[in-house]
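J.: missing the sequence, but the structure's below:
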């Protein structure tokens, strides 16, 4: 975890439950965590609890169903904390209703939180970041002219990532493993 010391992580749904716990653990190991959630009071309380840890927690009230809130949050993060290195898309809601009992408003709220909010946050977190080009022969076949600022990964980097995923305990499932060169 040393390589993450002082890096910026964004955790959505950070005011309670899994998001709060992930935020605590990341701050405990030295990351600067921006917690996004609607409940400003709980975010502030969590910030107070984490004041003496090695990292820092930044609460930012954000409604993940509102694109303008998400955009404002990421603009603030870039201007006040720094570039995002880690994004934990944790915010989510569910409705305990059958399809025939649900309302259009309920479905829109679930989709706006669980899908649209996640997509907007992901888009904002990865802007201007290397898409992870790998220095292989396929790049020359495809005439991929990679700008100099997009450093290429080595094939060994990808192989190491694969070994990492395979080396996780059996109860851990890695669904996405995105890597890029710093």
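T.: That came in fine, so what should we check first? Predicted model only: the values in this text are computed from it and were never measured.

J.: contacts, neighbours, all on C-alpha from now
T.: Fine.

J.: The protein: strands as residue ranges?
T.: Along the chain, counting by DSSP state E, strands occupy 8-12, 32-37, 56-61, 86-88.

J.: Comparison target below:
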């Protein structure tokens, strides 16, 4: 990880859960971390908590449902920090509702955040890396086991569809980068099963409740560190992980 010290990482959905855990670990390893979310106040509090670490955390407000805000975020980072070296597309959401009875507008929001924003951020991050001829860059998409199998739960079927789309995006980016002249820009994906975060509680309108059965958010952050620590000629494509007790 020493080679990443002093370089700039963007983490979306950085206010809580997996995103906050990733910010903590990257800051500890000396990176300048741009944490973005709709609730930037929580990121500001985390920044204060991490003061004195090798790196630093800077909070940005950004609603990934709005492509103009994404463009503004990248433009501001370019002006203030030069550009992005590592892009962690962590933000994601889902709403309850089956394919037969779900709310189409909620589906549209899921697609905007889980698919379109991921593609948009990856595109802008890679453009930033190319424009500056960086010696090494990395995109990491935080996907889900639901991007590899459809759980027998109607409430998450559309969410699974969005995560299957992310899996396709990750492979598409890999192919496009590999088809170019030799590059040290890589793309990887992490696909967790159940994680101790609030995403399910939010979907069920139970704020503050954390998934009890699940791996810790830090386990996902450790997987991010593993990807970054591998040599640039090695392509880590997808890491699947779940609690030992999870059956599906």
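T.: Cool, got the structure. Just so it is clear, the model here is predicted, and its values are computed rather than measured.

J.: List the TM-score for the superposed pair.
T.: Taking TM-score structural alignment, normalised by the length of the first structure as the basis, the two superposed chains have a TM-score of 0.73; 147 aligned residues with a C-alpha RMSD of 2.7 Å.

J.: rewinding a little: can you list the strands of the first structure in JSON lines and add mean neighbour count and distance to residue 127 of the first structure?
T.: JSON lines is the format used below for those (neighbours: other C-alpha atoms under 10 Å; distance: least, C-alpha to C-alpha, whole Å):
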{"stretch": "strand 8-12", "mean neighbour count": "26", "distance to residue 127 of the first structure": "14"}
{"stretch": "strand 32-37", "mean neighbour count": "28", "distance to residue 127 of the first structure": "17"}
{"stretch": "strand 56-61", "mean neighbour count": "23", "distance to residue 127 of the first structure": "20"}
{"stretch": "strand 86-88", "mean neighbour count": "17", "distance to residue 127 of the first structure": "12"}
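
J.: These into TSV, with extra columns for distance to residue 103 of the first structure?
T.: Listed next are these as TSV, based on distance: least, C-alpha to C-alpha, whole Å:
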stretch	distance to residue 103 of the first structure
strand 8-12	25
strand 32-37	24
strand 56-61	27
strand 86-88	29
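
J.: closest one to residue 114 of the first structure among those?
T.: Put simply, out of those the one that sits nearest residue 114 of the first structure is strand 8-12, at 10.8 Å, with distance taken as C-alpha to C-alpha.

J.: Residue 218 of the second structure: what's it in contact with?
T.: For residue 218 of the second structure, the set of contacting residues under the criterion of C-alpha atoms under 8 Å, 6 or more residues apart in numbering consists of 18, 21, 22.

J.: what's the spacing between stretch 175-195 of the second structure and its chain's center?
T.: Relative to its chain's centre, stretch 175-195 of the second structure lies at 13 Å (C-alpha atoms, centre = their mean, to the nearest Å).

J.: try stretch 53-73 of the first structure
T.: Centre-to-centre, stretch 53-73 of the first structure and its host chain are 11 Å apart (C-alpha atoms, centre = their mean).

J.: Same check on stretch 87-100 of the second structure?
T.: The offset between the C-alpha centroid of stretch 87-100 of the second structure and the centroid of the whole chain comes to 12 Å, using C-alpha atoms, centre = their mean.

J.: Please apply the same query to stretch 65-80 of the second structure.
T.: Relative to its parent chain, stretch 65-80 of the second structure has a centroid offset of 16 Å by C-alpha atoms, centre = their mean.

J.: Would you write a PyMOL line that selects the buried entries of the contacts of residue 218 of the second structure?
T.: When burial is assessed using 16 or more other C-alpha atoms under 10 Å, the buried subset of the contacts of residue 218 of the second structure is captured in PyMOL by this command:
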select buried, resi 18+21+22
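
J.: Please enumerate the helices of the second structure.
T.: Assigned helices in the second structure, in chain order: 17-28, 40-49, 67-81, 104-111, 117-131, 157-178, 199-203, 217-229 (criterion: DSSP state H).

J.: residues in the second structure aligned with stretch 10-18 of the first structure?
T.: Stretch 10-18 of the first structure lines up with residues 10-18 of the second structure when matched by TM-score structural alignment.

J.: Relative to residue 44 of the first structure, which of the strands of the first structure is closest?
T.: Shortest separation from residue 44 of the first structure across the strands of the first structure is recorded for strand 56-61, at 6.2 Å, computed as C-alpha to C-alpha.
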